[in-house]
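Engineer: here are the coordinates; sequence isn't available:
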């Protein structure tokens, strides 16, 4: 990159923390996703390529292709974006070692270790092949051993849909790392699932022998060998490799794609069958180093050939061989070496002695004062990273920082070192320091108003889990939405801790009780306690309902909700009216007067009431009596 992005925030979301690595198309940074509070690897396209639409298009296809994959052995792609001309991918951050680093440190691996790497690697490729995606750039640098032992395949940056027919000629360049390119990629610029199988077979060869199958001074020379040569069997370099593994490599790396397993699933099945066929002793045998094949150059003619351009056909190869091959017999070479020895004379012994003396001196310096001299790893656990680094530097050692959560060790304090304290190692050895990030805690997000499904997703993003779910009525939160959480939002919890939620059932229904004929005070108290509003201001006279009791209620029955209104009509008792004086009046007149005053009339005749005159009345004249009550008249 022309300018480091460390400290920048891309897309308003990704804060770039540090530089990780550089590649042909992009630079990779460690960044913090501030929205989800997690570390990610940002793959940022180089500025010079961002202006090339061909590269930009390929970079965006990478995001779409890789994002389709979801497998525990595939490095996940989270996001793709652009910020002021800076094009990037946000990917899963996988701290650990590449397979290349493992092989450089260990040399040839045991068959068991090699197959332990190959099995999950093929699982990842098989997942891609089933999704219609090929990797196109399978190599040890793209196979990562995570710190917990998980194997991940990274950088599907050259992956394309299987149906895509784009060739190398269309882009003007050959994609992929030449040491692992299949013959069809070299000749025709096309690849399918069998091309990934070919590369996986070459990686198995390299793990078993500690060497690449094909090497050369130039990439084109290596590519030529892929097209016109056969991949050697591992036992040609390390004699004690079991023949079953030779056969496995040979099948996967056949020059003819039709002779290889059809895809990673097919190769994986063969790998597992081969593993079962090997004994524990064969699986755990540790090769001492790569060895040249028996017979070597003394029995095989030496041919010098000029490598052809990529894609040259068989006819071109034959012409080149004829034009540039010189065969030298063994006897001729012997005569030539004898003549050379006579020409050199005794000076060659002087030169040899000086070279030997220089080598001994260099060796003594290397193993006593130089990088090969021994030193002891100091105690670093419990110290700050800066203190530990200073002590390692004083002991002529290098430090590599790896962060990890710890419940007991304080933040920025070293948990452990590898190699451990007291180990005797060579100078300049790198000691991996595991530094505490403090207790692993995650904050409970605000979930009130969310649905249960939304809450579960947000908790998983925060590395928390959904606990018990209960329900409760709520007058404000709609049904189906979260009312409250336990613990509350903002509380810091351990990874995976459960958060309980209460989900609203909506407003609580209230069954209305009919208080008609009952005391108004009792009705008002009960309805108010139920959460309803009561209007009992309206009053009416009633001869049937006692004073202070409910004449009518609206609504009298049914379902209401808190705050709804109930109207009561309260009795004032009967209406009292003065009884008119009708004594001495004729019955007809008296009856009209009383009825007009609102009374009913009852007539009792005395001695037949032949005169029709009111002699007496009950209640008496001017007495107060309930309107509508009966006045009894005695008529003579």
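Structural biologist: The structure has been received and is ready for your questions. Computed from a predicted structure; not experimentally measured. Residues are numbered from 1 along each chain as shown.
Engineer: C-alpha from now on. contacts and neighbour counts both.
Structural biologist: Will do.
Engineer: please name the nearest non-neighbouring residue to residue 558.
Structural biologist: residue 512 (5.5 Å; Cα to Cα, 6 or more residues apart in numbering).
Engineer: what's the burial count for the one you found?
Structural biologist: 18 (other Cα atoms under 10 Å).
Engineer: so it is in contact with residue 561, correct?
Structural biologist: No: between residue 512 and residue 561 there is no contact, the gap being 9.6 Å when judged by Cα atoms under 8 Å.
Engineer: okay, now the one to match up with it:
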């Protein structure tokens, strides 16, 4: 066998081996797909076309409790009915600062996440009314004990001149028999001391006027002196309070008298 024939055989074997080993890859690069792979791809394609992907779960709706305080139960139900909320009245509570029938408490509180679609509420109850007892004519101590025992509040009293004994209750507000809310305030007026009637001192001289006022339990206040052509010195022209006025003991009476010539 000559050298040329040997080289021919080597080239032929190499070509066949190359075709067997590299042929499928070359065909793929040229766009040819073997029948077996086409069938497999067809099955995958059909599966992908026929299958429905699972729907993503819808996000859970989170609803916080609305603020119902101050609303009536009916108004709250009407307002939140379209949201599916159920407003459940869960008792009453006395609250003098709130409108009777309005919501004053809620569970869960406003702004809290709702675990269910129920909100339980407490509504305001009107403060019961109580009749005011009569304490006029009682001492301050007795009157305070009577009123506070009935559930009322009694602030420090005011006083007015009166012929009643000092410290006796002479007025009350609200008046006896009125129906008012429990824990309301009842104001009292007590007698200062027997009132003094101011004597007339006009037309007298200052020394006599002073004696008359002091005898009545009063005092001479400021004295203003003015000139007068007809009246002499210390003649009392005017006085204040006026004659006959009832005033507390010790009240000062202001005088206008004639100045020295």
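Structural biologist: Sure, I can see it. None of the values given here were measured: they were computed from a predicted structure.
Engineer: where does the TM-score land?
Structural biologist: Here the TM-score for the pair of chains, by TM-score structural alignment, normalised by the length of structure 2, is 0.52; 168 aligned residues with a Cα RMSD of 3.7 Å.
Engineer: in structure 2, what residues pair with stretch 400-414 of structure 1?
Structural biologist: With TM-score structural alignment applied, stretch 400-414 of structure 1 matches no range in structure 2.
Engineer: now do the end-to-end distance for that stretch.
Structural biologist: 12 Å (Cα to Cα, to the nearest Å).
Engineer: now the strands for the stretch 151-261 of structure 2?
Structural biologist: 158-160, 169-173, 179-181, 187-191, 196-197, 219-226, 236-240, 246-247, 252-258 (DSSP state E, counting those that start in this stretch).
Engineer: now the longest one: which residue numbers in structure 1?
Structural biologist: Using TM-score structural alignment, strand 219-226 of structure 2 lines up with nothing in structure 1.
Engineer: contacting residues for the equivalent of residue 173 of structure 2 over in structure 1?
Structural biologist: Residue pairing (TM-score structural alignment): residue 173 of structure 2 is matched to residue 618 of structure 1. Taking Cα atoms under 8 Å, 6 or more residues apart in numbering, we find residue 618 of structure 1 in contact with 631, 632, 633.
Engineer: list buried residues within those residues.
Structural biologist: 631, 633 (16 or more other Cα atoms under 10 Å).
Engineer: let's have the contacts of residue 618 of structure 1 in TSV, adding distance to residue 592 of structure 1.
Structural biologist: Formatted as TSV, the contacts of residue 618 of structure 1 follow (distance: Cα to Cα, whole Å):
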residue	distance to residue 592 of structure 1
631	12
632	14
633	12
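Engineer: hang on, the earlier thing: and of the strands of the stretch 151-261 of structure 2, who's closest to residue 38 of structure 2?
Structural biologist: strand 179-181 (94.1 Å; Cα to Cα).
Engineer: average offset between the closest one and structure 1?
Structural biologist: In the superposition with structure 1, the average deviation recorded for strand 179-181 of structure 2 is 0.7 Å (mean Cα distance after the TM-score superposition for structure 1).
Engineer: what's that strand packed up against?
Structural biologist: strand 129-131 (3 or more Cα pairs under 8 Å, 6 or more residues apart in numbering; DSSP states H and E).
Engineer: the strand it packs on aligns to what range in structure 1?
Structural biologist: Going by TM-score structural alignment, strand 129-131 of structure 2 lines up with residues 576-578 of structure 1.
Engineer: got the contact list for the matching stretch?
Structural biologist: 597, 621, 622, 623, 624, 625, 626, 627.
Engineer: make it 7 Å
Structural biologist: By Cα atoms under 7 Å, 6 or more residues apart in numbering, the residues outside stretch 576-578 of structure 1 that reach it are 622, 623, 624, 625, 626, 627.
Engineer: could you do stretch 71-84 of structure 2 as well?
Structural biologist: With Cα under 7 Å, 6+ apart as the criterion, stretch 71-84 of structure 2 contacts 68, 87, 101, 102, 103, 117.
Engineer: report the buried residues of it.
Structural biologist: 71, 72, 73, 76, 77.
Engineer: what does the fourth one correspond to in structure 1?
Structural biologist: The alignment partner of residue 76 of structure 2 in structure 1, by TM-score structural alignment, is residue 523.
Engineer: how much does the helix or strand where that match lies stray from structure 2?
Structural biologist: Assigned by DSSP states H and E, residue 523 of structure 1 belongs to helix 520-529. Compared with structure 2 after the fit, helix 520-529 of structure 1 shows a mean deviation of 2.9 Å (mean Cα distance after the TM-score superposition for structure 1).
Engineer: so which residues of the stretch 401-550 of structure 1 form strands?
Structural biologist: Under DSSP E, counting those that start in this stretch, the stretch 401-550 of structure 1 gives strands at 414-418, 424-426, 430-436, 441-443, 465-472, 482-486, 492-494, 498-504, 509-511, 533-540, 550-554.
Engineer: identify the residue range in structure 2 corresponding to the second one.
Structural biologist: This points to strand 424-426 of structure 1. Going by TM-score structural alignment: strand 424-426 of structure 1 matches no residues.
Engineer: what helices and strands are in contact with that strand?
Structural biologist: Counting contacts by 3 or more Cα pairs under 7 Å, 6 or more residues apart in numbering; DSSP states H and E, strand 424-426 of structure 1 packs against strand 374-376.
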